[in-house]
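> Here is my input; please provide its structure:
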Amino acid sequence: MSQTLLSVRDLRAGYAGTTVLDGVDLSVPAGAVLALLGRNGAGKSTFVHTVMGMLKPYGGSVTVAGVELAGAPAHRVARHGVAIVPQGRRVFAPLTVEENLRIAARRRTGEWTVPRVYELMPRLAERHANRGDQLSGGEQQMLAIGRALLGNPRLLLLDEPSDGLAPAVVDQVAGVLGTLREQGLATLLVEQNLHLAFQLAGEVAVMRKGRIVHRSSTVDFRRDERQARALLGVG
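The predicted structure is shown next:
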């Protein structure tokens, strides 16, 4: 059995005194890809931001490889091996691809280097001198993934990586993420594109109103169409 890398217990968080996460329990094994599904407004992005330290929780536990990080700032969470690819990509628009990556690589040591990112995503190497605002949406997404990898994470948090991308571009991003899965990088994937989620994840968890209401293997989830419709509102 795989060792648990991320363990979240009774996590509660929200904004301006409101509660979005209402006692979330969730774990991600080392080397596994878990898709976090749910309708819009279920709390998925809030969960990712809280785990990453971008939002301080009201209470609960977040441990990474046994280290308690609930309420820790994002830079400390990153030092313990967690990286995020945020929804909307958020690359530095005035900087070139190379500059975006070099900034991410500063004072970082590990297996992921700028040349290795270029090897994984040759399109970024071709566009290394282009500014962030000169890239297509797919290229920006690849840049955001590359930037996260340069933190040499053991857990990658992906928030809607297919958002706003054409189907052909989603396939390219899926190829990159599939390679990372094969290399054993643990990933928590928040995704509305069920085809992409099912393609990458070995397990799925479903969030509703700030709680995890279902978890199963992807195979079992896809097999029970009635349950999928009830949980997600789709077939």
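> Going by C-alpha atoms from here, please, whenever you check contacts or count neighbours.
OK.
> what helix or strand does the residue nearest the centre of the chain sit in?
By CA atoms, centre = their mean, the chain has its centre lying nearest to Leu158, at 1.7 Å. Per DSSP states H and E: Leu158 is located in strand 155-159.
> what angle do the helix or strand following that strand and strand 155-159 make?
Once the chain leaves strand 155-159, the next helix or strand it forms, by DSSP H and E, is helix 167-182. With axes from the mean of the first three to the mean of the last three CA atoms, to 10 degrees defining the directions, helix 167-182 sits at 160 degrees from strand 155-159.
> Identify the residues contacting the next helix or strand along the chain from helix 167-182?
Counting by DSSP H and E, the next helix or strand C-terminal to helix 167-182 is strand 186-190. Residues from elsewhere that reach strand 186-190 (CA atoms under 8 Å, 6 or more residues apart in numbering): 28-37, 44-45, 154-161, 181, 197, 201.
> So which bits of the helix or strand just after strand 186-190 are buried?
For strand 186-190, the following helix or strand on the C-terminal side (DSSP H and E) is helix 194-200. Using 16 or more other CA atoms under 10 Å as the test for burial, helix 194-200 gives 196-198, 200.
> Alongside the first, I'd like the structure of this one:
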Amino acid sequence: MSMLEIRNLDAYYGESHILQGVNLMVEPGEVVTLIGRNGAGKSTLLKSIMGDIPRRTGSIAFNGTEIISLPPERICKMRIGFVPEDRGIFSTLSVHENLTIGRPNGGTAWPLERIYEHFPVLRNRRTQKASSLSGGEQQMLAIARPLYMGASFLLLDEPTEGLAPVIVEAIGAIIKDIKAEGLTILLVEQNLQFAMDLADRYYMIENGKVIREMSNRQVSEDEQTLLEHLGA
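Just a heads-up that it's a prediction; the model follows:
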């Protein structure tokens, strides 16, 4: 059984028809990357999975359970963690408070010691306000929080955007570690080289539609064409 299966998904902002008949699957343990130009609908797809887009039709099944009609709080309790593009951290709270503001959900939740083993910079900054962290440290905090809450499936929206190359490399290493721990990841990423070091498969989205599914080998072979398409 696929961990996530989306069939004929349409999503709307008001009268704007953003996603049009999207079909995709994510298998347990995979890193699947959504690629496409800005405004193609990638972030809308992640928000649709989380129930943050009210007007949707079609099917979104998670571990065989239909979730398209569920509210976001119910979807979060199914151990789906969402790291939005703006990171969604609480700037006035400390690192420790950001991590522990949510209640751990079941046996998949990472205890704080395990979080700090994988994110040592957060241990060093645990008493600091989140607003004092660098962009890369804030991104690490945003990724760590759903792990503390017990997520088994992560939705990551542009985790490397605006970060220095050395920090991008560190974020990549963290995602590899998370995958090695058995988590499944659906990643939105404009940095194709970064994605190629992590992903198992890719879906290209254009004008709200999936126009192509690709393996890592296909992406490697077509890298230059894809970079030109993405405007990189």
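> Superposing both, give me the TM-score.
Overlay of the two chains. TM-score (TM-score structural alignment, normalised by the length of structure 2): 0.95; 231 aligned residues with a CA RMSD of 1.4 Å.
> Specify, as a residue range, where stretch 67-78 of structure 1 falls in structure 2.
Aligning stretch 67-78 of structure 1 against structure 2 (TM-score structural alignment) gives residues 65-76.
> Pull the residues that contact that stretch.
Contacts of stretch 65-76 of structure 2 (CA under 8 Å, 6+ apart): 49-52, 56-61.
> what's the answer for stretch 151-161 of structure 2, then?
By CA under 8 Å, 6+ apart, the residues outside stretch 151-161 of structure 2 that reach it are 43, 46, 78-85, 105, 108-109, 139, 146, 168, 171, 182-191.
> and if you look at stretch 32-50 of structure 2?
Contacts of stretch 32-50 of structure 2 (CA under 8 Å, 6+ apart): 11, 18-19, 26, 53-54, 56, 60, 68, 72, 75-76, 80, 82, 155, 157, 185-190, 192, 195, 199-209, 229-231.
> Counterpart of Gln119 of structure 1 over in structure 2?
Check again: residue 119 of structure 1 is Glu, not Gln. In structure 2, Glu119 of structure 1 lands on Glu117 (TM-score structural alignment).
> mean shift between the stretch of helix or strand its match belongs to and structure 1?
In this assignment (DSSP H and E), Glu117 of structure 2 forms part of helix 112-118. Following the fit onto structure 1, the mean deviation recorded for helix 112-118 of structure 2 is 1.2 Å by mean CA distance after the TM-score superposition for structure 1.
> Please name every helix or strand in contact with that helix.
Under the contact criterion of 3 or more CA pairs under 8 Å, 6 or more residues apart in numbering; DSSP states H and E, helix 112-118 of structure 2 touches helix 135-149.
> Tell me which other helices or strands the helix it packs on touches.
strand 80-83, helix 95-100, helix 112-118, helix 120-124, helix 165-180.
> nearest to Gln218 of structure 2, of the ones you listed?
Proximity to Gln218 of structure 2 (CA to CA) singles out helix 165-180 among those, at 20.9 Å.
> so the closest one aligns onto which residues of structure 1?
The aligned range for helix 165-180 of structure 2 in structure 1 is 167-182, by TM-score structural alignment.
> check the fit of the matching stretch onto structure 2 and give the mean distance.
Mean deviation for stretch 167-182 of structure 1: 0.7 Å (mean CA distance after the TM-score superposition for structure 1).
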